[in-house]
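S.K.: no sequence on hand, only this structure:
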């Protein structure tokens, strides 16, 4: 389904009924990365899965895409759908957007799942790497980013079938969308000062083999969050929901049933 909001065309998928859950995908993928979780959660929940601006079937305007702007997109979508409050699941970039949602639209949030993400901003080196990748995709296209990033997105033991799936998702995005998100992530603020104020139930998930946002980052967030649970998923890298879906889904089930 598509909807016009905040000056762009946003694509989203919706299944099920009950309390709302919105799922925010990782960079540089799309909402389709949540297919296994949607199949589980739609039995009891109204699941909303947007393609964030610049990705999947959504429009890719000129960037940068600030995390606040993407959070405003999500808030506008929930408002358009008549959803007063929703749980939010964000993985990696989706987690950055979840932090912005808390700062800007916390009345919309009933619970949080922060998966394979971090509260700290990019340092100077990280910002430079984002800009280098933005220029790479502008010059060589999404396949170049896929080739560069996929080895770091998953654990070494990840199957070739999963790597091929990630390639398809990345290749389907536009260079402008990928570059816009890269430059927006480089500009994101430090969310660590906000952690102590996040008093809603929060689940922190991390793959034990996540090299991009390692378990130490998740542990630090967990200790700073006043109402959080930490789950480490064995054998998963940065995309724990795709690499170990059974363990990831089990963590979600336990959290939402509590």
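M.R.: Happy to help now that I have it. Given the structure is predicted, the values throughout are model-derived calculations rather than measurements.

S.K.: for the rest of this, base every contact and every neighbour count on C-alpha atoms.
M.R.: Will do.

S.K.: quick one: the helices in the protein?
M.R.: Taking DSSP state H as the criterion, the chain carries its helices at 35-41, 67-80, 93-105, 124-140, 142-153, 160-171, 175-186, 215-224, 240-243, 245-257.

S.K.: now for those helices, which one comes closest to residue 56?
M.R.: Closest approach to residue 56 among the helices of the chain (Cα to Cα): helix 160-171, 7.8 Å.

S.K.: need the contact list for the nearest residue to residue 85 once chain neighbours are set aside.
M.R.: Of all residues not flanking residue 85 in the chain, residue 108 sits nearest, at 4.3 Å (Cα to Cα, 6 or more residues apart in numbering). Residue 108 makes contact with 75, 84-86 under the criterion Cα atoms under 8 Å, 6 or more residues apart in numbering.

S.K.: put this next to the first one:
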């Protein structure tokens, strides 16, 4: 089994396929390396694709110390994956928790980044409700420790941001929740408490976002309510960002609408590599009624 070893001694499980310009896929809280399978199959036809599990997730080491599961660890682990595979630069594609890590990867390591894709980004990141989100994460971590991952995975069947996925693709949703139920309890609880429960708001970094001119694609389902406003916010502050909104779609957009997601991401990467993903023209920002 292939592993990359981080400087603090954590083994990260990964898989790769294909050859060409690299794409690193960074999964969400409820996912793992398997959550990017529709993208690995599609993009590995022309790209070198890498998917991996965060520390604390299936295949990777589970640090017993919760302080080793913070957001910056996730950001730096993406860098360690590139270093291990001797990749100078890559397209970084993240969903939800992975999109937070991806955004901050671009902020911290722009010189290692070809482009950023931020899908389902922003839950709990707004100025209003951010502190409550962090308190809720600590409470959820305690419930995971008490009741286990199967109970937590079952709770997603009634989660509003996941319900459309369950209705559209019951078989795919069952596989998704089965994979989630297999996550190590210690890793899931530590990540919920120390990543979700301690991460700063995206809005705290506005001045840095304004100077981050990397090609950026933001993807959001229109029924992923917690991510709608943060996605619009990032579109407004990131100078070279585009926003794709998918109708009647929830949070796990890459699994719920894999074909649409792949087409959107493919178009973005082609334009980014051709130098044709252009910043918005200043004259369009104050357009009035014609």
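M.R.: Noted; the coordinates are in hand. Just so we're clear, the structure is a prediction, and the values are computed from it rather than from any experiment.

S.K.: returning to what we had before: the second structure: which residue goes with the residue nearest to residue 85 of the first structure?
M.R.: Aligned counterpart of residue 108 of the first structure in the second structure: residue 112 (TM-score structural alignment).

S.K.: tell me the spacing between that match and residue 269 of the second structure.
M.R.: Going from residue 112 of the second structure to residue 269 of the second structure by Cα to Cα, to the nearest Å gives 16 Å.

S.K.: same check on residue 176 of the second structure?
M.R.: In this view, residue 176 of the second structure and residue 269 of the second structure are 27 Å apart by Cα to Cα.

S.K.: what do you get for residue 213 of the second structure?
M.R.: Using Cα to Cα, residue 213 of the second structure is found at 15 Å from residue 269 of the second structure.

S.K.: of those two, give the one with the bigger neighbour count.
M.R.: Comparing residue 213 of the second structure with residue 269 by other Cα atoms under 10 Å, the one with more neighbours is residue 269, at 24 against 16.

S.K.: counterpart of that one over in the first structure?
M.R.: When the first structure is aligned by TM-score structural alignment, residue 269 of the second structure is paired with residue 256.

S.K.: who's in contact with that match?
M.R.: Listed by Cα under 8 Å, 6+ apart, residue 256 of the first structure has no contact partners.

S.K.: what about 10 Å?
M.R.: Neighbouring residues of residue 256 of the first structure by Cα atoms under 10 Å, 6 or more residues apart in numbering: 41, 87, 111, 113, 201, 203.

S.K.: now which residue in the second structure aligns to the fifth one?
M.R.: So the one you mean is residue 201 of the first structure. Looks like residue 201 of the first structure aligns to residue 215 there (TM-score structural alignment).

S.K.: give me the neighbour count for its match.
M.R.: Residue 215 of the second structure is flanked by 26 other residues according to other Cα under 10 Å.

S.K.: trace residue 175 of the first structure over to the second structure, please.
M.R.: Under TM-score structural alignment, residue 175 of the first structure pairs with residue 185 in the second structure.

S.K.: my guess is that match contacts residue 57. True?
M.R.: Yes. If you go by Cα atoms under 10 Å, residue 185 of the second structure and residue 57 touch, sitting 9.2 Å apart.

S.K.: for the two, list the residues in contact with both.
M.R.: Listed as contacting both residue 185 of the second structure and residue 57 by Cα under 10 Å, 6+ apart are residue 191.

S.K.: the two - which one has more neighbours?
M.R.: The neighbour comparison of residue 185 of the second structure against residue 57 (other Cα under 10 Å) goes to residue 57, with 27 against 21.
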